[in-house]
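A.B. asks: Provided below are the primary sequence and the corresponding predicted coordinates.
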Amino acid sequence: MAGKASKKQAHTNAAVLKRLYTVAGAILALAAVRLLLSGGSWFKLIAFHAPAAACVYMLEKGGRPKFDADGRVVREGMDLNQEGLTEWMFDIVYLSLFADVGHAVFNTSKFWYVMLLVPVYLGYKIKGAAGPMLGGMRNAQAPSAGAPASAPAKSKRQTKRDKNADKIRYKYK
């Protein structure tokens, strides 16, 4: 029973990486065949796949579990099903594969324009994460002339403390 969670995460990570390589290998083989048939540029194919290759490398290095000779988990790797940066790396890989499928089916590189969504989406996510911090700085400044100054709402506990602060207290010796 010891280490059941790490065993489960290790097997889940191995399955996720296997599925990623299976899907990506099939789509990249299709794109390579299409490139051979159409006589396209190998440099363009490599340049377009650089962000996805970097993401796959990071997912592999961080998420690949390590087992010892007996099959016990030595290191389970980071959770590849977590939200945040890991999810964004998978999104970049999947967008790249989508562009490959579009290129293979329609023989146009215009599907690679979808990769322009990555910086837009990243900016949106950063604004969402940093927005409350930046918004707090704006609220700390003096209120504008047209806006009435409103006191922040007090919690029940603070209201009770303020009410009890006015009471006279006696100390008995």
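C.D. replies: Alright, I've got the coordinates. Numbering: from 1, shown residues only.

A.B. asks: going forward, measure contacts and count neighbours with C-alpha atoms only.
C.D. replies: Will do.

A.B. asks: tell me which residues in whichever helix or strand Leu36 is part of are buried?
C.D. replies: Leu36 is part of helix 4-38, with elements assigned from DSSP states H and E. Across helix 4-38, burial judged by 16 or more other C-alpha atoms under 10 Å covers 6-7, 9-10, 12-14, 16-17, 24, 27-28, 30-32, 34-35.

A.B. asks: another structure for you, compare them:
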Amino acid sequence: MAQKAAKTLATRNASVLLRTHVTTLCLHAAFLLLHWIFNRPRALTPYIVFACPTLAIEFYLDRLGRPCYNPADGSLRSPGEDLGAAGLTEYMWDVLYWTWGCIGAACVFGDRAWWLWVVVPLYSIWLAYTTFTGMKNGLAGMGDSESTVTESKRQKKMEKRGGQRVQYR
């Protein structure tokens, strides 16, 4: 059972990528089918503007998480990066899922549903703001040379009694 964790990660990544590609294909096919076959009034400009970046994100996630195998013996060379990782990867998944929702809403409700995509930049601004304020609060007081160190209750009691006493034998 050599590299069990790597094999598990490779299997999980392959299944996530397959599910992602199939979902994307179905959503885009449904939108384009509604646009061209049933002559529903759908503008292609917002579709192209919002779908192209998410297709680029999907391509990047595929390159990031696709497992690599040796062609000679079929052994696992690299399991790929963890597609469930926090940080930028998580944000990319959020953008991808939100765009899927917008495409589905545009299929059902029409072109005004593309306005839902405004949430993505607002979410980015909110994340940047909370990161900045958290970092600012975490770094507060580092530049102060006279910053006071908080004392414990025990230290305060000892100082009230006259300081720490040392017994000599």
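C.D. replies: Structure received. Owing to the predicted nature of the structure, the values given are computational and were not obtained by experimental measurement.

A.B. asks: quick one on the thing from earlier: give me the contacts around the next helix or strand after the helix holding Leu36 of structure 1.
C.D. replies: Downstream of helix 4-38 of structure 1, the next assigned helix or strand under DSSP H and E is helix 42-63. Applying C-alpha atoms under 8 Å, 6 or more residues apart in numbering, the external contacts of helix 42-63 of structure 1 come out as 13, 17, 35, 76-80, 86, 89-90, 92-93, 96, 112.

A.B. asks: average gap between helix 42-63 of structure 1 and structure 2?
C.D. replies: Following superposition, helix 42-63 of structure 1 is found to deviate from structure 2 by 1.7 Å on average (mean C-alpha distance after the TM-score superposition for structure 1).

A.B. asks: what span of structure 2 lines up against the next helix or strand after that helix?
C.D. replies: Counting by DSSP H and E, the next helix or strand C-terminal to helix 42-63 of structure 1 is strand 66-67. Here strand 66-67 of structure 1 aligns to structure 2 at residues 68-69, judged by TM-score structural alignment.

A.B. asks: against Gly80 of structure 2, how distant is the residue positioned nearest the centre of structure 2?
C.D. replies: Centroid-nearest residue in structure 2: Glu90, 1.4 Å away (criterion: C-alpha atoms, centre = their mean). To Gly80 of structure 2, Glu90 of structure 2 is 16 Å away according to C-alpha to C-alpha, to the nearest Å.

A.B. asks: go on, Lys157 of structure 2?
C.D. replies: Distance, Lys157 of structure 2 to Gly80 of structure 2, by C-alpha to C-alpha: 57 Å.

A.B. asks: out of these two, which sits in the busier spot?
C.D. replies: Gly80 (19 against 12; other C-alpha atoms under 10 Å).

A.B. asks: tell me if I'm right that the residue nearest to the centre of structure 2 and Gly84 touch.
C.D. replies: Yes: at 6.8 Å, Glu90 of structure 2 counts as touching Gly84 under the criterion of C-alpha atoms under 8 Å.
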